[in-house]
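Engineer: Would you be able to build a 3D model of this:
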Amino acid sequence: MLNTKMIGNKIAEARKKTNISQAQLSERLYISPQAVGKWERGESMPDITTFNRLAEILGVDLNYFSEHIQTQATEPTSPDPLIKQSDELLFKKPEKRPSWDMSLGNWVDADFSGLKNLHEKFSSSNMQRCKFIGSNLSGLLLRTNNVDSCDFSNSDISRSQIQTSNLANNIFRNCLLKETGFSKSHIKDCDFSGSNLTGADFKKSNYVESCDFSESDITHCHIQGSSLANSIFKNCSLKETEVSGSHVNGCDFTDADFTGVGFKSGAFVNNTIANAVWNRSSFIGMQIDDVHFEGTLEDCYFENCTFKRVTFQNSRLVNTFFKNNSLFKSRGFKGLQFTDCQADRITYEFLKSGKADVIGIKLLAS
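Structural biologist: Next comes the predicted model:
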C-alpha cells in the first residue's frame, strides 16, 4: 500500500528544490492550491494521470514517489559490485502500475499529451479543451463521447473506433488514423489536414460537416451511408476509396486524386473538383448535380446516373462510358453539357446513343 505521508513529503521536497510554490504547481496541474497542500500533508494523493504530469513538472522519475526507492540525494553508494549488480537487476523489474479508468468523466482543460495505451479509458466522457498532442492513442475506443475543442495533433490514433460520438472543433492535424473506424458520429469543424487515414471507415450514418482534410491521405477508405458536407479535401489522395450510399455536398476537391474511386447509390452535388485527377473512377446509380468537370477523364464509368446542371468543359474523355443515364432538363438548363471537349470514338458513340448533346465534343485523332 502506498504511504501517503511519505509521498506527500517527497512532493514537497521536489517542489521546493524546483523553487515553485504550491500555487504555481497547482496552476500547472489545473487544480487548487488546497489540493497540493493536502498531498504534502499526506491527507490525500494524486491519481495516476496527475502523477505523470507531476513527475514531469518536478523533473523526477515516477519511481521517485515509491517508498521502496530512495531519492537521489539519499541514495547510498556501494563499492561492492555484486550489490550494485543486484540493485540494477531489481531496478529493471517491471513495476506494478495501478489500474485506472477515466471513462464517464468530465475533463476540461486537461493536458494528456504524450500518454499511451488509453484504449477504452475515456469512453462515455465529456472532453473539452484537452490536449493529447503527440500521444499514442492507437486502439482507442471512444463510445458516446463528447469531444470539443481538443488538440490531438501529431498523435497515433490508428486502428481506433469512434462510435456514436460528437466531435466538434477538434484538431487532428498530422495524425495517424490508419484503419480507424467512425460510426454513427457527428464530426463538425475539425481539422484533419495532413493526416493519414489510409483504410479508415466512415460507416453507418456519420455526418461530417465543415471539416478540413487538405493534403491528407484518404486512400483505400470506405465511406458508407454517411454525409460529407461543406468540407475541404484539397490536394488529397482518395485513390481506391469506395463511397456508397453517401451524400457528398458542397465540398472542395481541388487538385484531389480520384484514381480508382467508386461512387455508388448516393449523391454528388455542388462540389468543386478543379484540376482533379479522374482515372478508373466510376459513378453508378448516382445523382450528380451542379458539378463542373474539366481535364482528362480516362477509363471512367457513368451508369444509371441522373445528371442535373452538369458540365464538361475543356475535358478530354478517353475510354469513358456513359450508360443508361438520365439527363434531367428544367427551366432551360441541360442535364449534361459539353463545351470545348475532346473524346475518343467509343466514348463519343456511347454519348450519342444516350441522346446526349455532343455538339461541344470533337473526336480525338486516332
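
Engineer: alpha carbons only for contacts and neighbour counts from here, please
Structural biologist: Will do.

Engineer: Now do the lengthiest helix in the chain: which elements does it pack against?
Structural biologist: Ranked by number of residues, the top helix in the chain under DSSP state H is helix 4-17. In terms of contacts (3 or more Cα pairs under 8 Å, 6 or more residues apart in numbering; DSSP states H and E), helix 4-17 is packed against helix 33-40.

Engineer: where's residue 121, which helix or strand?
Structural biologist: Here residue 121 sits in a region with no helix or strand, counting by DSSP states H and E.

Engineer: What separation do you get for it and residue 185?
Structural biologist: Distance, residue 121 to residue 185, using Cα to Cα, to the nearest Å: 19 Å.

Engineer: Neighbour count for the two, which is higher?
Structural biologist: residue 185 (23 against 17; other Cα atoms under 10 Å).

Engineer: does the more buried one really touch residue 161, like I thought?
Structural biologist: No - under the criterion of Cα atoms under 8 Å, residue 185 is not in contact with residue 161, lying 10.7 Å apart.

Engineer: Next, the buried residues of stretch 317-337.
Structural biologist: By neighbour count, and taking 16 or more other Cα atoms under 10 Å as the criterion, the buried residues in stretch 317-337 are 317-323, 325-327, 334-337.

Engineer: so the spatially closest residue to residue 107 that is not a sequence neighbour is in which element?
Structural biologist: Nearest residue to residue 107, sequence neighbours excluded (Cα to Cα, 6 or more residues apart in numbering): residue 127, at 4.8 Å. For residue 127, the element it lies in under DSSP H and E is strand 126-128.

Engineer: Another sequence for comparison is provided below:
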Amino acid sequence: MMLNSKTIGNKIAQARKEINLSQAELAQQVSISPQAVGKWERGESLPDISTLNRLAEILGVDLNYFSDNFQNKEVVTTFMEKNDPQTVEIQTNPRRKNDWDWDMSQGNWSDADFSGLKNVKEKFSSSNIKNCKFMNSDLSGLILGKNNIELCDFSGSDIRNSKIQSSNLLNNQFNKCSFIDAELFKSNIEKCNFSEANFAGAEILESNFESSTVNDVVWRFTKFKKANISNITFTGTFEDCHFEHCSFYKVKFENATILNTFFKYNDRFKKVEFINCTVDSITYAFLKNNQANLKSVNLLE
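Structural biologist: Coordinates of the predicted model:
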C-alpha cells in the first residue's frame, strides 16, 4: 500500500464525481479554493490528515478508501440450487456506515502530513513510514511492531505509554516529545534528535541507541537494560535511573548530575568518559564498582 499524492488525487476525484459534486462545491465545503482541489486531484499537492478526515466525511467514504489497498468489493454467497453455494464478488460503493474505523498498518507511507493525529494505537504497525510529519500529535498508547520510520518529524507529540518493538527509527525528530512510561524493545534507534524530550519512567530494552542528540532530556526512573549505547553525549540530570548489562562505545556524560542511579554488569564501561559530572555517594559507589574513570567526577557532600 503506497499512499501518495497521485493515489489520493485520483480517489478524491472518483468519490467526488460519484456524489455529483463539482470541484467548486467540494472546495466550499472544505473551506479552501477550487484551485487547491484541482491540485489535489492532479496529484500536485497532498491534503493533511485532518483535511483527509473532513474529505472522508463529505464524500461518504472510510478513511481507508484513500489507500492503495482499499478493496472496494464485497463477497456475497448465493445459492443457485439447494446445497450448491456460489461465491461471487460484486462492486460496492465505498461508503461505509462505521465511525471512520481507519487502519493504516502494513503500509508504505511517504511525504504525508499527519500532524495533529489522535487515537492511533496499533493503526500504524508493520508499516514503512518515510518523510512524514506527526507534529503535535496525541500518540499516547501507540503500539508499533516491525516498523521502519525514517526522516519523520514528531516534534511536540505525546508518545507516553507507547510500546515500540522490533522497529527501526532512523533520522527522526522527537524534539519536546513525551516518552513517559514508554517501552522501546529490540529496536534500532539511530541518528534521532530527542532534544528536550521527557523519558521519565521509560524503558529502553535490548535496543541499539546510537548517534542521537539528547540535549536537555528528562531522565528520571529511566531504565536502560541490555542496550547497546554508542556515540551519545549525555548531559543534564539523571535521577533514579538504571543501566544494567549495557554495552558502551564512545559514550560521554558531560556536565551531568547523576543521582541515585544504578550501574551494574555493564560492558566496556572503563571507556565511558565522565567530564565535569556531579554524583551522590550511592552513584559514586556504583561507578567505582564498574571501574569507571572518576578523575572528573565530583562527589556531593
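
Engineer: coming back round to it: in structure 2, which residue range corresponds to the longest helix of structure 1?
Structural biologist: Aligned by TM-score structural alignment, helix 4-17 of structure 1 corresponds to no residues of structure 2.

Engineer: between the helix or strand just after that helix and helix 33-40, what angle do the directions make?
Structural biologist: For helix 4-17 of structure 1, the succeeding helix or strand toward the C-terminus, using DSSP H and E, is helix 22-29. Inter-element angle recorded for helix 22-29 of structure 1 and helix 33-40: 100 degrees (by axes from the mean of the first three to the mean of the last three Cα atoms, to 10 degrees).

Engineer: ok, and what's touching helix 22-29 of structure 1?
Structural biologist: By Cα atoms under 8 Å, 6 or more residues apart in numbering, the residues outside helix 22-29 of structure 1 that reach it are 15, 32, 33, 35, 36, 37, 50, 53, 54.

Engineer: quick one on the thing from earlier: for the buried residues of stretch 317-337 of structure 1, give me a markdown table that also has distance to residue 355 of structure 1.
Structural biologist: Written out in a markdown table, the entries for these read as follows (distance: Cα to Cα, whole Å):
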| residue | distance to residue 355 of structure 1 |
| --- | --- |
| 317 | 17 |
| 318 | 19 |
| 319 | 18 |
| 320 | 16 |
| 321 | 13 |
| 322 | 10 |
| 323 | 11 |
| 325 | 10 |
| 326 | 10 |
| 327 | 9 |
| 334 | 12 |
| 335 | 11 |
| 336 | 10 |
| 337 | 12 |
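
Engineer: Closest to residue 239 of structure 1 out of those?
Structural biologist: residue 320 (18.0 Å; Cα to Cα).

Engineer: Grab the nearest non-local neighbour of the closest one.
Structural biologist: Leaving aside its sequence neighbours, residue 320 of structure 1 sits nearest to residue 300 (Cα to Cα, 6+ apart; 4.6 Å).

Engineer: what's the counterpart of that neighbour in structure 2?
Structural biologist: For residue 300 of structure 1, the aligned position in structure 2 is occupied by residue 241, per TM-score structural alignment.

Engineer: State the number of residues packed around its match.
Structural biologist: The burial count assigned to residue 241 of structure 2 is 22, neighbours taken as other Cα under 10 Å.

Engineer: what's near enough to touch it?
Structural biologist: Remark: with contacts taken as Cα under 8 Å, 6+ apart, residue 241 of structure 2 is in contact with 219, 220, 221, 222, 223, 260, 261, 262.

Engineer: what about residue 62 of structure 2, neighbour count?
Structural biologist: Neighbours of residue 62 of structure 2 (other Cα under 10 Å): 22.

Engineer: can you name the residues of structure 2 that whichever strand or helix holds residue 88 of structure 1 overlays?
Structural biologist: Per DSSP H and E, residue 88 of structure 1 falls inside helix 81-92. When structure 2 is aligned by TM-score structural alignment, helix 81-92 of structure 1 has no counterpart there.

Engineer: Now do that helix: which elements does it pack against?
Structural biologist: Secondary-structure packing of helix 81-92 of structure 1 (3+ Cα pairs under 8 Å, 6+ apart): no helix or strand packs against it.

Engineer: and the next element down the chain from it?
Structural biologist: Read in the C-terminal direction, the helix or strand following helix 81-92 of structure 1 is strand 106-108, with elements assigned using DSSP H and E.

Engineer: What are the buried residues along that following strand?
Structural biologist: Result for strand 106-108 of structure 1 [16+ other Cα under 10 Å]: buried residues 107, 108.
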